Each structure stands twice: as structure tokens, then as C-alpha cells.
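Visitor: When you get a sec, could you give me coordinates for this:
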Amino acid sequence: MRVAVARESREGETRVAMVPELVAKLTALGHEVVVEPGAGAGALHPDEAYVAAGAVVADDPYSDAGLVVSVQPLARDLARRLASGTVTVSFLPTAAELDLVRDYRDLGVTALAMELVPRISRAQSMDALSSQSLVSGYRCAVVCAGLLRRFLPLNMTAAGTVPPAEVVVLGAGVAGLQAIATARRLGAVVKAYDVRAAAAEEIRSMGAQAIELDLPTLEGAGGYAREMTEERAALQRELLAPYVAAADGLITTAAVPGRTAPVLVTRGMVEAMSPGSVVVDLAADSGGNVEGSVAGEVVRIGQAQVWGGRNVPAQMPEPASRLYAQNVLSLVTLLTADGGDGALALDLADEIVAGACVTHDGVVRHEPTARLLEPPAPEGGLA
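Guide: The predicted structure is shown next:
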């Protein structure tokens, strides 16, 4: 089967869905790998590296492709060129891409969304959300250190002692834990908070102090937190305010795919921070954890700099691409039938395949997306 590797067309996207070092593993499965020219340039992988790895570089890799892999969803004009039965693998935020989902449904394209891969043990190697969150968490800590005009570690010198910086991290999922670990490695004193009960022990395991508030925990499905009421959110902000005010650096990472990020920090809380403080809002792309943050910009609130994240994994395209490509390879391996001829075996009884499948054989199989496309008729029938 021909596997087409798309060149990303969306602004700011530097990643690539397959890297040269993994091409041989795809060809060993029986696939032919065809790469669009320049697909890996943003991640520092030239066309020549793909050719040396056994891939073909062609202007139109989509002709006769059975599988198309990308990071971002395909452009609609490209999607409309795909033959019925083609399989696509990418991130696919369906609520924002309903027109593309309709195209896939009407064309008979099978669309698999990497963010919908279920978070189960058997699917860990395919968990692209976690791999990209790892990159984002590291990047956030480095950005915080770069913007903060002081040392992160304790320094004891003949000229005197420079105390360490204090960094507070809100949200202790994959990104938050990596931000904690990186800030600790850089020498900061780190305190962190998460609404999930299990997070406190994970925070301590990274060498940070867990902030404990006298509030009920909010455990949700798939390792995510449940949405909180506005009353609880307001009380949480009130209790967190002293920790935010005392921090030199604040990193917020609370986000759930497909939902607006919760506001954890108000403008007033940021204005109470000391001059020169830094706030890094990883969730700015999805609404923001910090009131007033702007995705892709550094703004000033009070006397603090507030950095809003925009497609943060793409800011470290080489490692982000390598991790994502491994996630894609693991999923493609699951989809590939035994026999070495590269044929796909799309087993919709498999919970990984079923969970990731948005469209197949002219049907929208992802129920929340299907409801968005075809909302139920109002009570009493049509007006």
C-alpha cells in the first residue's frame, strides 16, 4: 500500500508526520512511502534524507495512496482529491472541522483522529496527545526561564547568596509534570496544583511541593479532570491567589481536547505578582487559563509578562515530529494485516480503531461529531 506523507499547509505548523529514521519500519511492513517535497523541511529533515531511508519524494504522493498521514487535518481541496476507501491519520478537532468531516463522509474516506485514540495501556505507544504534551511542558519551562530576568537556581558566591526563583505550575497532567521536572532541573523551587487526587503524589515524585487546597477533587474519565462549577472555580482562584502572587514564574497547563480551557487565574491575580514576574499560559490556544493571555503573543498585565502558547509542540519540531511519527507508526502497524503485503486490516471491533475512527464507509462514527452535524429535530417536529 502507498503511504503518503503530507507537507503541512497550515500557518505555523513545522512538524511532519513521518521522519526518515522510521521509514524503514513502514517499508518493512510492506508499505511504499511517498513523501511530498519539502514535507520534512520545517523539522530539519531534507528530502534527500527520506530518499536515503527508502522513501520516494513525489509532487503528487496522493495518487493511488491508500493511507495519508499528516499532523494537522488535510486542506479541504486536498481531501476532495482522495479516492473512496482512503484512510487518513492526523489530529482532527472535529468540532472545528465539521466541513472537512462532511467531505470525508461524503467521499467514503476513513478518517482516524490521533487525539481520539483511547487512553488505555495497549494504546500508549499511539498516544499522540501525551507525546506532544511532553514537548509542550518542556518548552513552557524553558520559555519561563528565558523570559524571567533572574536565576532559577540558588547561587552562593563570595559576593553573596542569590535565592532560587519560585515557579508555580497549575495542572499536573503530562505537560504540567514535564514543566515541573524541567523547572526543577533548572534549579527553581516549584509548587504545583491539580484538581485530581492522584496528582499530588505525582507532583511530589518530581521534587515539587504539592499545593493542597481544602476542596473536593475532580476526577474525570481518561485521566482528565471533570469540569467544575463556577462557584468552585471562584473559590479555587481565591485560594490559589496567594501562591500566584508569591511566584516569580507561573505556568498553567490545564486543557481538555475539544473543550474551552478553564480560567484558573484572573487578571487581578496576575496584577498582584511582583515586577518582572512571568506567566506562561500553555492553554492560550484553547481559550486560556489566564484571563487576558493572547495565543502567540507576549502581553503585559500589571508588571508581569504573559506568554500565550500557540501550537507549542511546533516550536520544537524535530523532537515533536519524531515522537508523533512513532505514534503514527504504532497505529499503522496495528492497522496493517499480517502477510507483509502492506494491506490494511481496519478492525472496527478493536477499541483503539473504533475510538479513533471519525468517519468510515460514508458514516460519521464518532457520536459527538455526528450530533453536531445532524442535531436532533426540535420537540413537536418541524415548524
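
Visitor: Every contact and neighbour count from this point should use C-alpha atoms.
Guide: Fine.

Visitor: Name the residues that touch stretch 174-183?
Guide: For stretch 174-183, the external contacting residues (CA atoms under 8 Å, 6 or more residues apart in numbering) are 130, 133-142, 145, 152, 167, 169-170, 189-190, 192, 202-203, 206-208, 251-253.

Visitor: Tell me how many other residues crowd I301.
Guide: 20 (other CA atoms under 10 Å).

Visitor: same deal with the one 10 residues further on?
Guide: By other CA under 10 Å, the residues close to N311 number 18.

Visitor: and it, what does it touch?
Guide: G12, E13, D285.

Visitor: hmm, back to that, now that we have the contacts of stretch 174-183, which of them are buried?
Guide: By neighbour count, with 16 or more other CA atoms under 10 Å, the contacts of stretch 174-183 hold 130, 133-142, 145, 152, 167, 169-170, 189-190, 192, 203, 206, 208, 251-253 as buried.

Visitor: Out of those residues, which sit inside strands?
Guide: Among those, the ones falling in strands (DSSP state E) are V167, V169, L170, V189, V190, A192, I251, T252.

Visitor: Mind putting those into TSV with distance to V23?
Guide: Output for these, formatted as TSV (distance: CA to CA, whole Å):
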residue	distance to V23
V167	41
V169	38
L170	38
V189	42
V190	40
A192	40
I251	36
T252	36
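
Visitor: returning to what we had before: which member of the contacts of N311 is positioned nearest T110?
Guide: Among those, E13 lies closest to T110 (CA to CA), at 23.5 Å.

Visitor: For A172, which residues are in contact?
Guide: A192, Y193, D194, A199, E202, I203, T253, A254.

Visitor: and what of R2?
Guide: So R2 contacts H31, E32, V33, V34, D64, A65, G66, L67 (CA under 8 Å, 6+ apart).

Visitor: number of nearby residues for the residue nearest to R10 when sequence neighbours are not counted?
Guide: Nearest non-adjacent residue to R10, counting by CA to CA, 6 or more residues apart in numbering: Q72, 7.4 Å away. As a burial measure, Q72 scores 21 neighbours (other CA under 10 Å).

Visitor: compare with the first, here's sequence two:
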Amino acid sequence: MPLKIGVLKELAPGEHRVAMAPAAATRFAKLGIDIAVESGAGLSAGFDDAAYAAQGVIIADRKTVISQSDIILAARPPAPDALAGIKAGTRIIGGLAPYADPQRLSAYAERGIEAMALELLPRITRAQSMDILSSQANLAGYHAVVRAATELNRCLPMMTTAAGSIPAAKAFVMGVGVAGLQAIATARRLGAIVSATDVRPEVREQIQSLGAKAIFEDVREGDEITKAAGGYAGEMSPAYLERQAALVSGHIATQDIVVTTALIPGRPAPRLVSDAQIATMKKGSVIVDLAAENGGNVEGVILGEVVERHGVLIIGLADGASRLAADASNLFARNCYNFIEAFWNKADKVLAMPTDDPLVEAVTLTREGRIVHSRFAQVEAA
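Guide: Now for the predicted structure:
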């Protein structure tokens, strides 16, 4: 029997993505894998059932897709009570947000689900093409700047008119990961004067390579900036934070747009912009907080809302990638394909995922009724 992959309609409020775009379905078909998609699953991303059917995808109701699938792909973690009829041993692969709700992992384990969270992939060369965080953050960084530009009370590029010249707007990006780098590039393309900062001094050259100004306090002996595993940013020491905050405070007061992107895996987003700093900004300026879902980098941010403080608009972006659902879904599906294809035995047409493979070990949350990931196993013990 061919391996069967199922794709369900995402039920999370405001989620427009789908874990399988029609174009990606053809890639799976060439491997000899059958695809079934819940009817209407792709509509919010711009893909109707006919687009899937044209690629040989089976369209079925939710119950049928769940009960007949060996693997279910998911952009967001499906609620356990929305998986009625799932077979023990079924794999759920995708964006499972394991830190957000540890009890959900226990429920997956109880149902015998093998949950694999691709956001836990290490930042290594082998995993780059599978990295859902990077592909989705890239789009989120782009959207953050475009959204800020639509809310700003002035234009971004310098303009020369018969009535006189208009100076370019200033944009400041805080946090230079994938989202931050794309935000820098997008703001530059739109004509803004761009600057950026990050906890990692080594990204200075990346900032400058995009034509932006690097805003850094020098690291001193004893600062002890903690680096997180897997290539992610760690936490800044209190001494460094104090000096960097003073430097940023003077800089932020001159900015028209601020985009914040700083996240620490498994912890609340670090606070980067205080209410006092917001008060120094020009009225009509815009802040976009890409970390709002994890508590926010900006004081006073509200997830999914636009609030005004001291005449400054603060946008708590709920999911920038989801707002570009067609492209986000295509990239997400390719990430999932690349992950599965890496373990596909083309000769026997079977999926072989050794439990001791570094990538499999890094992403597997639950297996055979237990929480097996070292970071989350204590949930089961508790």
C-alpha cells in the first residue's frame, strides 16, 4: 500500500495557510506517495479543491483524511480533540509549537501519535531546505515592513518634487535573524534609511552588507552573552542590556519605523522597547512587533491589534507569513517535502526514519505513547 499523506484545514483563528500547496503535491506523487486533502483546506490560501484534484490529489472530508492517513502535515498544531479517528502510529509533521502548550504533547502521546515539530530542526546545512522557521520568517520580515509602510504617515523613499524635496524615512530593525534581514532588505528596497541591531556582534557585517547601519554597543569583558544552541540568539547579560538600551534609546527617538523580531526559543520574547522609549518617538511613527505572539518585544503591544501610545502606532503582528498565505503555503509544503524526501527509500518506496538520526531525534516530540523529546519529557513525568 502506498504511503498516504493527509492535509487538514487549519482551524486556528486567523490562520490562512495550508500545509500542502497543489504544486508540492506533484513532488510527493513522483515519490509514489498518495495525497488526500480535506475539502476546502486551501481556500483561504487561494487554492480551491479543483487545483488539488488537477494534481491527482484526493479530496475528502476531514474524518476520512484523518482515519486513512499515515502522515498528517500541519502548519499549526491540530487540537487533539479535532483528530477524532486518528490511528495510533500516525505521524503529524509540521509546525507544532511545542513550547506553547505542553499538555497538548501529553494528549498526542496518549493517542499514540508520533508528533514531529519541524521548528526544532537544528540550524545546520543538512536541514536548511527543511527549515520552516526560516521560510516563514522571511515572509514575515517582508510583510512587517510593508505593513508599517501602509500605516506610516509619510512615504519611505526620498522624493524630489516641484514643491521641494521630501527626505527618506528612517527604519530601525531590532533582531537580525532571518526575519530581520528580510526586513532590512525590504526597507532598503522601498527607499528608507535603514539601521539595525542585534545581541550578536557577529551579524554586524550582515547588516552592513545589506546597506544598513549597524547600531551596536561594544561587548566588554565579563558581559557573558549566553548563546543558545542550534544557531539561535541567546540572552544578553544585564550589564550589556543596560548599555545597549542607552544606545538604542537615543537612536530610536529619530526613527519613523521600528521592526522588532527578537525571540528566544522556549522563553518569553525579550523586552526591547519600553514605554519611555516609545514616548521619545515622533508622533505618527510605527512599530511592528513580530514577537507579539510570544509576549512581545514592545511594552504595551497587543497580539493581533494596532494600539496607539504617545502618538505612535504599535502593531502586534499575529502571523506575518499567514497574511501571505499563497507563498507561505508553497514554501511550507516544500520544507515538509524536503524533510520527508530525505528519509524516503526510493527503491522500496517506504519512509525510513531512524530514531537515532540527528534530525529525527531533534524534531520528534512523542512516540509509542510517550513524550520522548528531552526538553519536554518532564511534562509527562509531572
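
Visitor: thinking again about what came up before, my guess is the residue nearest to R10 of the first structure contacts F91. True?
Guide: Yes. Look at Q72 of the first structure against F91 with CA atoms under 8 Å: they come within range, at 5.4 Å.

Visitor: in stretch 292-306 of the second structure, what counts as buried?
Guide: 292-303, 306.

Visitor: What residues in the second structure pair up with stretch 235-246 of the first structure?
Guide: Aligning stretch 235-246 of the first structure against the second structure (TM-score structural alignment) gives residues 243-254.

Visitor: Next, the buried residues of that stretch.
Guide: So for stretch 243-254 of the second structure, counting by 16+ other CA under 10 Å, buried means Q244, A245, V248, S249, H251, I252, T254.

Visitor: Same check on stretch 94-113 of the second structure?
Guide: Here stretch 94-113 of the second structure shows 94-98, 104-113 as buried, counting by 16+ other CA under 10 Å.

Visitor: Among these, which lie within helices?
Guide: R104, L105, S106, A107, Y108, A109, E110 (DSSP state H).

Visitor: where along the stretch 251-382 of the second structure do the strands fall?
Guide: 257-260, 286-289, 306-309, 312-316, 344-345, 350-351, 366-367, 370-371 (DSSP state E, counting those that start in this stretch).

Visitor: Quickly compare those strands and say which is most buried.
Guide: strand 286-289 (a mean of 29; mean count of other CA atoms under 10 Å).

Visitor: Packing partners of it?
Guide: helix 132-151, strand 257-260, strand 312-316 (3 or more CA pairs under 8 Å, 6 or more residues apart in numbering; DSSP states H and E).

Visitor: ok, back up a step: and of the buried residues of stretch 243-254 of the second structure, the nearest to G320 of the second structure?
Guide: I252 (23.0 Å).

Visitor: for the closest residue to the closest one other than its chain neighbours, what are its contacts?
Guide: Distances taken as CA to CA, 6+ apart place M281 nearest to I252 of the second structure, at 6.8 Å, with adjacent residues excluded. Counting by CA under 8 Å, 6+ apart, M281 of the second structure touches I252, A253, T254, Q255, D256, V312.

Visitor: what residues are up against the fifth one?
Guide: Taking CA under 8 Å, 6+ apart as the criterion, D256 of the second structure is in contact with L152, A169, K170, A171, M281, K282, G284, S285, V286.

Visitor: ditto for the last one
Guide: The contact partners of V312 of the second structure, by CA under 8 Å, 6+ apart, come to I278, A279, M281, K282, K283, G284, S285, V286, I287.

Visitor: Let me know how buried the fourth one is, in neighbour terms.
Guide: Yep, that's K282 of the second structure we're talking about. K282 of the second structure - counted by other CA under 10 Å - has 17 other residues nearby.

Visitor: Now do the contacts for the counterpart of it in the first structure.
Guide: Here K282 of the second structure is matched to S274 in the first structure, going by TM-score structural alignment. Applying CA under 8 Å, 6+ apart to S274 of the first structure gives the contacts A245, A246, A247, D248, Q303, A304.

Visitor: in the second structure, which of those remain in contact?
Guide: Among these, the contacts conserved in the second structure (both residues aligned by TM-score structural alignment, their matches' CA atoms under 8 Å) are A245, A246, A247, D248, Q303, A304.

Visitor: Need the contact partners of stretch 59-78 of the second structure.
Guide: 3-8, 10-12, 17-20, 36-39, 49, 52-53, 83-87, 89-97, 332, 336.

Visitor: buried ones in it?
Guide: 59-60, 62, 64-66, 68-78.

Visitor: Filter the residues you listed down to the ones in helices?
Guide: R62, T64, V65, I66, Q68.

Visitor: would CSV of those with distance to A318 of the second structure be doable?
Guide: As requested, those are exported to CSV (distance: CA to CA, whole Å):
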residue, distance to A318 of the second structure
R62, 26
T64, 31
V65, 28
I66, 28
Q68, 33
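
Visitor: Let me know the closest of those residues to S374 of the second structure.
Guide: I66 (28.0 Å).

Visitor: In the first structure, what residue corresponds to the closest one?
Guide: Using TM-score structural alignment, I66 of the second structure lines up with Y62 in the first structure.

Visitor: No further queries at this time; thank you.
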